[in-house]
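J.: Model the following, please.
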Amino acid sequence: MAATPFLSVVITTYNDIHRLPTTVATISASLVQQSFPAVIIVVDDSSTDGTAGLAASYAGVYMLRCKHRSKGVAVRVGALPVRSEDVLLCDADLATPIEEWEQQGPHFSAGFDVVIRSREGIGAQRYNEPFHRYLMGRIFKTC
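T.: A predicted model of the protein is given here:
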């Protein structure tokens, strides 16, 4: 990595071999349009489907592995070594489209250190979420 990137996009994965090609292509296409240096870091949470090998095959994408413990561990493994100005954490399903990142700028300019996007927030939209996932989320939320 020659220059310190402005943005590091950390993608956490677990058995996402079918999602990863679209995710990396979508994020890469978005970052190419930006005027700042950025990197993509894929953190594989000990997938058993070949996700790590696929991630390692992408030119310019950094791949890290961690033992399968929790999503929180994967996020930590990806975010702690980052030295960029901004860090965007996302899942391989891109539940929040990469284009949403640009809406965070005003919050950071206003002095916030962390901005969290939620599917449950006022005005939030769900993108390509299967009904069973939505239903399970409602069930778990009530527990």
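
J.: contacts, neighbours, all on C-alpha from now
T.: Fine.

J.: in the host helix or strand of residue 78, what's buried?
T.: Residue 78 belongs to helix 71-79 when elements are defined using DSSP states H and E. Neighbour counts using 16 or more other Cα atoms under 10 Å place 73-75, 77-79 of helix 71-79 among the buried residues.

J.: quick check, nearest of these to residue 55?
T.: Among the buried residues of helix 71-79, residue 78 lies closest to residue 55 (Cα to Cα), at 13.7 Å.

J.: give the contact list for that closest one.
T.: Applying Cα atoms under 8 Å, 6 or more residues apart in numbering to residue 78 gives the contacts 10-12, 41-43, 64.

J.: Out of these, the closest to residue 131 would be?
T.: Distances from residue 131 to the contacts of residue 78, taken by Cα to Cα, are shortest for residue 12, at 22.3 Å.

J.: want to put them side by side, so please do this one too:
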Amino acid sequence: MLQNFSKIVIVSLIKLIYITCNDELGNLTDLSRCILSHLGLEYRGEIQKTESGVPCQAWDSEKPVHKVNISFIDEKFSDFSKKNAMNYCRNPSLHPDGPWCYSMEKNNINETCMIPLCSFSECKATGPGMEYSGKHKRGLSV
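T.: Next up, the predicted model:
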């Protein structure tokens, strides 16, 4: 039970991450277009086909081509429900290759999806900014 709670907390914290960039407008990075981590737990985009181009099956399909794992409860989805996840690529299984989906082809149960990693060279994704690799070389005086 504690392990499931930990996963829910991790996913919830990831959803609160805002990426701040060193540009004039201070735009936030759109995490619906890319994944922040290789696991892609935070991904909430609308890609709905596998890497090979096969359409994805809806996570809550009433007549599924492939039966959805019963351990994939609503809380394991970045959308907080299978219904909201529709047929989009997600990673409720914490698969190391990142977001995936059940395929609409009988001979191909599931496959990963081609979702790019976000590029943050001029951005910092965490408070301390340890991942920052941009060109800005001095701190901000308050």
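
J.: TM-score of the superposed pair?
T.: TM-score of the superposed chains, computed with TM-score structural alignment, normalised by the length of the second structure, equals 0.24; 65 aligned residues with a Cα RMSD of 5.5 Å.

J.: The buried residues of helix 71-79 of the first structure into JSON lines, with extra columns for distance to residue 55 of the first structure?
T.: Below are those laid out as JSON lines (distance: Cα to Cα, whole Å):
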{"residue": "73", "distance to residue 55 of the first structure": "18"}
{"residue": "74", "distance to residue 55 of the first structure": "15"}
{"residue": "75", "distance to residue 55 of the first structure": "16"}
{"residue": "77", "distance to residue 55 of the first structure": "16"}
{"residue": "78", "distance to residue 55 of the first structure": "14"}
{"residue": "79", "distance to residue 55 of the first structure": "17"}
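
J.: Tell me which two of those residues sit farthest apart.
T.: 73 and 79 (9.9 Å).

J.: And for residue 112 of the second structure, nearest residue in space, chain neighbours not counted?
T.: Spatially, and ignoring its direct neighbours in sequence, residue 112 of the second structure is nearest to residue 100 (3.9 Å; Cα to Cα, 6 or more residues apart in numbering).

J.: From residue 15 of the second structure, how far out is the one you found?
T.: Taking Cα to Cα, to the nearest Å as the measure, residue 100 of the second structure falls 19 Å from residue 15 of the second structure.

J.: Show me which of those two is the more surrounded one.
T.: Shown here are residue 100 of the second structure and residue 15; by other Cα atoms under 10 Å, residue 100 has more neighbours (27 against 16).
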